[in-house]
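A.B. asks: Based on what follows, work out the 3D shape:
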Amino acid sequence: MAHRDELNQNAPDPNDFERRLNAKLEARRVKEAETKASGWGQGVRYGTEFAGGVLVGAGLGYLTDQFFNWTPWGLLTGVLLGFAAGTLNVVRAAQSMNQSDDASS
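C.D. replies: Below you'll find the predicted structure:
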């Protein structure tokens, strides 16, 4: 009989498991809400990264046209290089957001 009492004392309480599980799930929800950027915020970041690259490339191309009198080749080259730089910026931003999401999990 004493052996049976020892087994009952060592048995986990199912209510305790549910309480601990709910506490951990709630803590994870709070942490994700604090660190995760909204979809709108991510879209704005990607858009500004891309537009910034294109605008800088176009501006440098325009200045090249004015300085060397290469119209329109400097502007065309600048826009193409800006497009490539903007695309690379968006890829890097997406990778950094994915890495931060993986690290928080």
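A.B. asks: use CA for all of it now, contacts and neighbours both
C.D. replies: Will do.
A.B. asks: Which stretches in this structure count as helices?
C.D. replies: Assigned by DSSP state H, the helices in the chain fall at 2-10, 14-35, 39-68, 73-104.
A.B. asks: The longest one - contacts with which helices or strands?
C.D. replies: Right, helix 73-104. With contacts taken as 3 or more CA pairs under 8 Å, 6 or more residues apart in numbering; DSSP states H and E, helix 73-104 sits against helix 39-68.
A.B. asks: got the angle for the helix it packs on vs helix 73-104?
C.D. replies: Counting by axes from the mean of the first three to the mean of the last three CA atoms, to 10 degrees, helix 39-68 lies at 150 degrees to helix 73-104.
A.B. asks: list the buried ones in helix 39-68?
C.D. replies: Neighbour counts over helix 39-68 (16 or more other CA atoms under 10 Å) mark 46, 49-65 as buried.
A.B. asks: One more sequence to fold, the one below, so I can look at both together:
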Amino acid sequence: MADEGRNGTDDLDKRIADAKAAHMQRSKVDHAAEGRAETRGWAVGIEFVGAVIVGAVIGLLLDKWLNTAPWLMIVFLVLGFAAGLRRAMSTSKQFDTDLTTDR
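C.D. replies: I've put the predicted structure just below:
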């Protein structure tokens, strides 16, 4: 009778250990996927902000050179915003297609 109780405990211990191992494996995969998603999110944001800043700087330099302040800066700021938005959308679309092909 004591053997039956001990075997049941061993079986339970094995199932608990297996469940913990499976959970740890899933956690590692989930953390890796979260890290990739975060990196991709930062990449999209940095590309967008970079395009806006480059557009503003080009406009500012042209304004100083042509003495047309602030009109060219405004125009190039809007163009930089549009270029950044377009680039962010295309990068996001590329990331989405990468995610669907990885599965």
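A.B. asks: so what number do they get for TM-score?
C.D. replies: Here the superposed chains carry a TM-score of 0.63, computed using TM-score structural alignment, normalised by the length of the second structure; 77 aligned residues with a CA RMSD of 2.3 Å.
A.B. asks: what stretch of the second structure does stretch 63-71 of the first structure fall on?
C.D. replies: Counting by TM-score structural alignment, stretch 63-71 of the first structure falls onto residues 61-69 of the second structure.
A.B. asks: outside of the matching stretch, which residues touch it?
C.D. replies: Leu60, Pro70, Trp71, Leu72, Met73 (CA atoms under 8 Å, 6 or more residues apart in numbering).
A.B. asks: Centre of the chain to that stretch, how far?
C.D. replies: 37 Å (CA atoms, centre = their mean, to the nearest Å).
A.B. asks: same question, stretch 39-53 of the first structure
C.D. replies: 11 Å.
A.B. asks: same check, this time on stretch 8-21 of the second structure
C.D. replies: Per CA atoms, centre = their mean, the centroid offset for stretch 8-21 of the second structure relative to its chain is 37 Å.
A.B. asks: swap in stretch 62-82 of the second structure?
C.D. replies: For stretch 62-82 of the second structure, the distance to the chain centre is 31 Å (CA atoms, centre = their mean).
A.B. asks: buried stuff in it?
C.D. replies: In stretch 62-82 of the second structure, counting by 16+ other CA under 10 Å, buried: Leu62, Asp63, Leu72, Met73, Ile74, Phe76, Leu77, Val78, Leu79, Gly80, Phe81, Ala82.
A.B. asks: what's the spacing between the second one and Ile53 of the second structure?
C.D. replies: Which is Asp63 of the second structure. Asp63 of the second structure sits 15 Å away from Ile53 of the second structure, going by CA to CA, to the nearest Å.
A.B. asks: Kindly report the same for the fourth one.
C.D. replies: In this structure, Met73 of the second structure and Ile53 of the second structure are separated by 11 Å, where distance is defined by CA to CA.
A.B. asks: I'd like to know how many residues surround the aligned partner of Asp101 of the first structure in the second structure.
C.D. replies: Counting by TM-score structural alignment, Asp101 of the first structure lines up with Leu99 in the second structure. When neighbours are counted by other CA atoms under 10 Å, Leu99 of the second structure registers 11.
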